[in-house]
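[1] next one to model:
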Amino acid sequence: MRTLSQRLAAAMFGLALVACGANAAGDSPESVKAAVEKKIPGRPVTSVRATPIKGIYEVVFGPKQVVYTDARGDYMLVGDLVDIKQRISLTEQRIRELSRTDFAKLPLDKALKLVRGNGARKVAVFSDPDCPFCRKLERDTIAKLDNVTVYTFLYPLKELHPDAARKSALIWCADERQKAWQEWMFEGKLPANDGSCATPVADLLVLGEKLGVTGTPTMVFENGEVLSGAIEAADFEARLVAKK
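    All right, here's what the predicted structure looks like:
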């Protein structure tokens, strides 16, 4: 992963390639959207808005791909836009904002459910049974949490783990699903069934695509924040109680 200084250098180099003149009369997010969609057919633009740099617009493709363009859509920048004074990536900040989802609308009935303590704090995790980072999250982070409810969405990434879909079915079809999940993640033991019951995996893959889930583990916290990776227990705790 690049450091902030590296991203800053790359962003400033990219901006130097664009003529950042004053906006021409009539330029607007709507006209930029029309220009970009005309020049890049087949890539619908989700949103466009001005950036702090005159003549440069933020363009969002799909759920959360952020790029930058001039008002005519003749030039495009792919990379981080950095606020030098605040030392923050406006691109990363925007992607986090776009990634937020309504936790209350998640299909929690299609998840495995683990309750610890009073279960007051809630989080949903998209997890692949053959993902080593998912196993690390379970063993090093989730195992250390208390007063939490963890909803696990089985999310086999077949391109990376060809046997993950079969294992997901075996776990879902077990008499005690959460127990089967933990036995697999902690002991490498799969339940003894044929995995032939109806599972929610296909629906969860569609859901994950809609939310922009491209890797596992991906967590959805109760405040709507979406985060990927096997983060440490202290960081996980902080996000469980974050209000926004």
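[2] hey, let's count contacts and neighbours off CA atoms from now on
    Will do.
[3] quote the end-to-end distance of stretch 42-62.
    11 Å (C-alpha to C-alpha, to the nearest Å).
[4] please generate a structure for the following sequence too, so the two can be compared:
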Amino acid sequence: MVKRTPIIVWLPPLVFIAALAWFSWAAWFKPTTMQAIQALIPGTTVSEVRPTPLDGVYEVIAGPNIFYMQPGKPYLLVGHLFDLSNSEDLTQLKKDQLAHSVAPQEQTP
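    Alright, predicted model coming up:
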């Protein structure tokens, strides 16, 4: 007589392995946020994409330009993003950071 392993023993690991394979496959084929945004604006070189405090809205940097987009949505917002809780212009802060990072270094004799 052949002794069978109960289903309760082999089913959970099998389900776990199948779920792991599914999520790995889904993550492999899901485009990144950068790819999704780049697909919406072909011909534009996007150098950086970062999340903003607004759910689903990303700050996009293309050369000296800063604008805002949602991946998968055909809309582009140009303007300044303000944090009203502390009266900060988040767009201007980023523009200042970019200006300092690309400004030529002064040489002292």
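[5] TM-score for these two?
    Remark: TM-score between the superposed chains equals 0.62 [TM-score structural alignment, normalised by the length of the second structure]; 81 aligned residues with a C-alpha RMSD of 2.8 Å.
[6] which helices and strands sit right next to the lengthiest helix in the second structure?
    Across the second structure, the longest stretch assigned as helix under DSSP state H is helix 7-29. In terms of contacts (3 or more C-alpha pairs under 8 Å, 6 or more residues apart in numbering; DSSP states H and E), helix 7-29 of the second structure is packed against no helix or strand at all.
[7] what does that helix contact?
    By C-alpha atoms under 8 Å, 6 or more residues apart in numbering, no surrounding residue is in contact with helix 7-29 of the second structure.
[8] and if you look at stretch 74-83 of the second structure?
    For stretch 74-83 of the second structure, contacts defined as C-alpha under 8 Å, 6+ apart pick out 40, 66, 67, 68, 69, 70, 88, 89, 90, 91, 92.
[9] equivalent analysis for stretch 50-69 of the second structure, please.
    37, 44-49, 70-71, 75-79, 91, 95, 98.
[10] list the buried residues in that stretch.
    Judged by neighbour count using 16 or more other C-alpha atoms under 10 Å, the buried positions of stretch 50-69 of the second structure are 58, 59, 60, 61, 66, 67, 68, 69.
[11] and the strands in the second structure?
    48-51, 58-62, 65-69, 76-77, 82-83, 88-89 (DSSP state E).
[12] distance to residue 12 of the second structure added to these, as JSON lines?
    Shown next, in JSON lines, are the strands of the second structure (distance: least, C-alpha to C-alpha, whole Å):
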{"stretch": "strand 48-51", "distance to residue 12 of the second structure": "37"}
{"stretch": "strand 58-62", "distance to residue 12 of the second structure": "39"}
{"stretch": "strand 65-69", "distance to residue 12 of the second structure": "42"}
{"stretch": "strand 76-77", "distance to residue 12 of the second structure": "46"}
{"stretch": "strand 82-83", "distance to residue 12 of the second structure": "48"}
{"stretch": "strand 88-89", "distance to residue 12 of the second structure": "52"}
